[in-house]
Every structure is written in C-alpha cells, then in structure tokens.
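**Student:** missing the sequence, but the structure's below:
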C-alpha cells in the first residue's frame, strides 16, 4: 500500500527538476495547477495533457510509478465520474428506470476526472523531485514576508513537511500490522467488502499508538537538536536561483498565458 502513495516520497534521478530551486518548483507548479481550472474544451485538455506528460518524461521517473500513485484515488475518480453522469441535466442518451445518462454528464465526468488526474500527477512531481528539508526551506523562504505579521513561518513550514513525510510512514506501519495479522492466519484482503471495512477498525488502535510513538520520538529529536521555534536559524545549504530557474519560471508563465488565451478564444 505504501508503494502506491507518491506524496511524501522522494526518488533520486539526474533530472532538471531535481536541480531546480524548490521555490521555483513550488511557484511554477502552483500557477500551472491553478490554470487547470480554466480548462474546458478538448483542445485545451489535449495541449495541457501533452505539457504534463512532457514534464513527467523530463523528471526521468519511471512512468509506472505515477500510475501506481493513481490507484489510491480510483474511488474518488469513479465517484466523480458517476456523480456527473447521473446528476447532470441535458440531452438524454440512455435511460433506465429513474436513471438518465446525458451527453453533458459524460462530458463533465470525463473533464473533471481528467483534471484531477493532471493535478495529482503534477503534485507528485513536487514531492518526488524535492527532498523534505529542501521543500521546508523553500516554503519558509516563500512565506518569509508573513513573519512581519508575527506568523510562525518556520514552524508552519516544518509542520507541513513533516505531515507530508508522515503519510508514507503511516502507510508502511499499516502494511506491517496487516502482515502481522496475516502471519497469524487473519487475512483481511480476501474478506467481503463489508467485513473487510469492519476488519480495519481493530487495526486503527495499534496504528494510532505507533503513530503517536513516532511523533513523540520526532519531538525528542527536534528538542535534542535545540531547534526551538526555528526563528533565526541558519542553513547549511543556502537557496539561490540559477539560470535554469528563471528559464523554467518563464516557461510556466508562458504556459499559463497560453491557457488563458485558449480559454478566451474559445478554442
């Protein structure tokens, strides 16, 4: 299960995205993902899809890794598609009893599902190509102006990164508990759906206990290093924009402008 969650995991490859400043990746991916909200026509979806798949290829991360990352959201994708297909009014193309399937519902279902897939793929690029400490440092630098309003930027950045990093850790612990139960002859994988859902309830107690233990150990480790509130601390590796960062930033801006032009032009 932990192998299918991309958020919080890092893969080392010699790609251009690994060499980028974390601030560049955060800002570029953020404005690109915002532009996805303007996608409407088949032309815009095609252009954006080609752009996203180009980014995936440049990351040099095996494509099956991204496909595995989509498995945990299959239920969300299915629910989104069915919801739009059944509840969108329009030209009915198939009907049975009280269920009406419309052409507009199919279009909306495909549109929303594909938009979610593109968002998840881009978000996974950020964590797969950025180390947690670099991500925390980038967030801290970007949010630095908020410190003038007494916002604990350092603590907030560290909290976000720790939360992201804890996702695969918790899932690994869940896998370990399930394997321990399987070794005792209790395999919940082959149970019916309802019984399988109920079987996960007793697992939550040891999972919660081990998660609290890990959080407490992490707290002791932070205190042992005298991290404190993190304000005024220096960094071993200073973030500095390179020429490639400006090039990537300009490409991201041009891409967003292109999406806006496509939307305004009705293409």
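**Tutor:** Received it, and whenever you're ready, just let me know what you need. Here the structure is a predicted model, which means the values were calculated and not measured. Numbering: from 1, shown residues only.

**Student:** hey, let's count contacts and neighbours off CA atoms from now on
**Tutor:** OK.

**Student:** Now residue 109: closest residue in space, sequence neighbours ignored.
**Tutor:** residue 81 (4.3 Å; C-alpha to C-alpha, 6 or more residues apart in numbering).

**Student:** and the one you found, how many neighbours?
**Tutor:** By other C-alpha atoms under 10 Å, 21 other residues sit near residue 81.

**Student:** part of a strand, is it?
**Tutor:** No. Read with DSSP: H, G, I helix; E, B strand; the rest coil, residue 81 is helix and lies in no strand.

**Student:** That one against residue 115, yeah?
**Tutor:** No. Taking contacts as C-alpha atoms under 8 Å, residue 81 lies outside contact range of residue 115: 11.5 Å.

**Student:** Report the separation between the spatially most central residue of the chain and residue 214.
**Tutor:** In the chain, the centroid-proximal residue (C-alpha atoms, centre = their mean) is residue 123; its distance is 4.0 Å. Using C-alpha to C-alpha, to the nearest Å, residue 123 is found at 26 Å from residue 214.

**Student:** Does residue 154 lie in a helix or a strand, and which?
**Tutor:** Following DSSP states H and E, one finds residue 154 within helix 153-183.

**Student:** for the stretch 1-150 of the chain, what spans make up the strands?
**Tutor:** Assigned by DSSP state E, counting those that start in this stretch, the strands in the stretch 1-150 of the chain fall at 92-96, 99-102.

**Student:** Residue 226 is nearest to which of these?
**Tutor:** Ranking those by proximity to residue 226 (C-alpha to C-alpha) places strand 99-102 first, at 61.0 Å.

**Student:** Give the other helices and strands that the closest one contacts.
**Tutor:** helix 74-87, strand 92-96 (3 or more C-alpha pairs under 8 Å, 6 or more residues apart in numbering; DSSP states H and E).

**Student:** another one to put next to it:
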C-alpha cells in the first residue's frame, strides 16, 4: 500500500526537475496549480493535460509509478464523478426512479475528476523530485521574510516536511498490521467491500498507538541533535538559483498566462 502513494515518496533520477532549486519547484507548482483551479473550457483542459504530461516525461520517472499512485484515490474519483452526474440538474438523458443523469452532470463530473487528477500528478512531482531535507530548506528560505514577524518559519517548514514524509510511513504501518492479522488467519482482503470497510476500524487503535510512538521517537532524535527551534542553523548545501531556474520560471509564467487567456477568452 505504501508503494502506491505518490506524496512523500522520492524517486532518484538525473532529470531536469531533480536539478532545479526547490524554491523554483515550489513557486512554479503553486502558480500552475492556481491556474488549474480556473480551468473551464475544453481547450484549457487539453493544454493543461499536455503541460502535465510534458512534466511527467521530463522527470524521467516511469509512468506506471503515477498510474499506481492514483489507485488509492479511485474511490474518491468515482464518488466525485457520480455525485455530479446524479445531483446536477439539467437536460436528462437517462433516469431510473429518483435518479436522473443529465448532460450537465456528465460534463461537470468529467471536468472535476480531470482537474483532480491533474492537480494530484502535479503536486506529487514536488516530493518525487525533491529530497525531504532539501524541500524543508527551500520552504524555509521562501518563508524567511515572515521570521521578521516572529513567525517560527524553521519549525513550520520542518513540520510540513515531516507530515508529508509520514504519509508513506503510516501506510507501511497499515501494511504491517494487515500482515500480522493475516498471519493469525484473519484476511481483510478476502471480505466483501461492505465488511472490509468496517474491518478497518479495529486497525485504527494499534495504528494510532504506533504513530504516536514513532512521533515520540522522532522528538527524542531531534532533541538529541540539539535542533532546538532551528533559528540560526546553517546548511551544508547552500541554495543558489541557476540559469535553468530562471528559464523554467519564465516558461511557467508563460504557461500560466496562456491558460488564463484561454479561460478569459472562453476558448
């Protein structure tokens, strides 16, 4: 299960995105994701899809990794699609009892699912191509001006990165608990879907206990290294913008403007 989650994983390759400054990646992804939230026309969705596919190919990460990473959210995607199909009013093309399928519902369902997939694939690129410590350092540098307002930037950056990194760790614990139950003759995967949902509830207690235990060990490790509040700490690897960072930043701005113009023009 842990291998099917995109967020929190790091994939080592020698690609363009791996060499970019983490600040460039963070700002670029934020800009592109904001432009994706305003997608409204078919042409804009097609352009956004081409942009995401181009990013995935340039990252040199196997495509099957992204396909496997979308499996855990298939239920959410199906629920989102069916919700819009059933509850959107408009021109009815099929009905049964109180259920009505409309043209507008199909349109909205496809549009929202399409947008969610694009956003998830784009967001996953940040952790797949950036090491956790490098990501924390980049986030800390971006938020550095807030430190003048007494905002604990260092602690906030570390907290965000640890939270992201804990996602696959938590799923590994779920796999371990499921294997332990299977060794005792209780296989959840053999149950029906309805029973399987309720069977996961007893897992929450040992899972919560394990997460708290791991968090406590992590706290001891940070204290043992005298991390403190993180203020004034230096980094072995200094971040510096290269020419490729400025080029990628310019390309991101152009793509964002193109998507905005497509949406404003209604193309």
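**Tutor:** All right, it came through fine. Source: prediction; values computed, not measured.

**Student:** thinking again about what came up before, so which of the strands of the stretch 1-150 of the first structure is the most packed in?
**Tutor:** The highest average neighbour count among the strands of the stretch 1-150 of the first structure, using mean count of other C-alpha atoms under 10 Å, belongs to strand 99-102 at a mean of 18.

**Student:** how big's the offset between that one and the second structure?
**Tutor:** Strand 99-102 of the first structure, aligned to the second structure and superposed, deviates on average by 1.1 Å (mean C-alpha distance after the TM-score superposition for the first structure).

**Student:** Other residues contacting that strand?
**Tutor:** Contact partners of strand 99-102 of the first structure, identified using C-alpha atoms under 8 Å, 6 or more residues apart in numbering, comprise 85-86, 88-95.

**Student:** Show the contacting residues for the residue nearest to residue 109 of the first structure.
**Tutor:** Neighbours of residue 81 of the first structure in contact, by C-alpha under 8 Å, 6+ apart: 106, 108-110, 112-113.

**Student:** Most neighbours among those residues, please name it.
**Tutor:** Ranked by neighbours (other C-alpha under 10 Å), these are led by residue 109, which has 23 neighbours.

**Student:** Quick check: the residue of the second structure positioned farthest from its centre vs residue 71 of the second structure, distance?
**Tutor:** Distance from the C-alpha centroid of the second structure peaks at residue 97, with 38.5 Å (C-alpha atoms, centre = their mean). From residue 97 of the second structure across to residue 71 of the second structure, the span is 32 Å (C-alpha to C-alpha).

**Student:** hang on, the earlier thing: export the contacts of residue 81 of the first structure as CSV, with columns for distance to residue 7 of the first structure.
**Tutor:** Output for the contacts of residue 81 of the first structure, formatted as CSV (distance: C-alpha to C-alpha, whole Å):
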residue, distance to residue 7 of the first structure
106, 30
108, 27
109, 25
110, 24
112, 21
113, 19
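
**Student:** which one of those residues is nearest residue 36 of the first structure?
**Tutor:** residue 112 (10.3 Å).

**Student:** Need the residues that contact stretch 4-16 of the first structure.
**Tutor:** Residues from elsewhere that reach stretch 4-16 of the first structure, judged by C-alpha under 8 Å, 6+ apart: 18, 58-61, 65-66, 68-72, 123-124, 127-132, 164-168.

**Student:** Can you tell me, leaving aside adjacent residues, what's nearest to residue 66 of the first structure?
**Tutor:** residue 121 is the one closest to residue 66 of the first structure (C-alpha to C-alpha, 6+ apart), at 6.8 Å.

**Student:** Count residues in the vicinity of that neighbour, would you?
**Tutor:** Neighbour tally, residue 121 of the first structure, other C-alpha under 10 Å: 19.

**Student:** same deal with residue 23 of the first structure?
**Tutor:** 22.

**Student:** In this structure it contacts residue 140, no?
**Tutor:** No. At 9.4 Å, residue 23 of the first structure does not count as touching residue 140 under the criterion of C-alpha under 8 Å.

**Student:** could you measure the aligned partner of residue 154 of the first structure in the second structure against residue 167 of the second structure, distance?
**Tutor:** Using TM-score structural alignment, the equivalent of residue 154 of the first structure in the second structure is residue 154. Distance of residue 154 of the second structure to residue 167 of the second structure, computed by C-alpha to C-alpha: 21 Å.

**Student:** Neighbour count: those two, which is higher?
**Tutor:** With neighbours defined as other C-alpha under 10 Å, residue 154 of the second structure and residue 167 compare such that residue 154 has more, 21 against 16.

**Student:** Tell me the spacing between that one and residue 129 of the second structure.
**Tutor:** From residue 154 of the second structure to residue 129 of the second structure the distance is 22 Å (C-alpha to C-alpha).

**Student:** could you pull out the helices for the stretch 101-250 of the first structure?
**Tutor:** Along the stretch 101-250 of the first structure, counting by DSSP state H, counting those that start in this stretch, helices occupy 103-128, 132-142, 153-183, 193-199, 201-224, 243-265.

**Student:** Show me what counts as buried in the longest one.
**Tutor:** Put plainly, it is helix 153-183 of the first structure. 153-154, 157-158, 161-162, 164-171, 173-174, 177-178 (16 or more other C-alpha atoms under 10 Å).

**Student:** what's the mean distance for that helix versus the second structure?
**Tutor:** In this overlay with the second structure, the average offset of helix 153-183 of the first structure from its partner residues is 0.6 Å by mean C-alpha distance after the TM-score superposition for the first structure.
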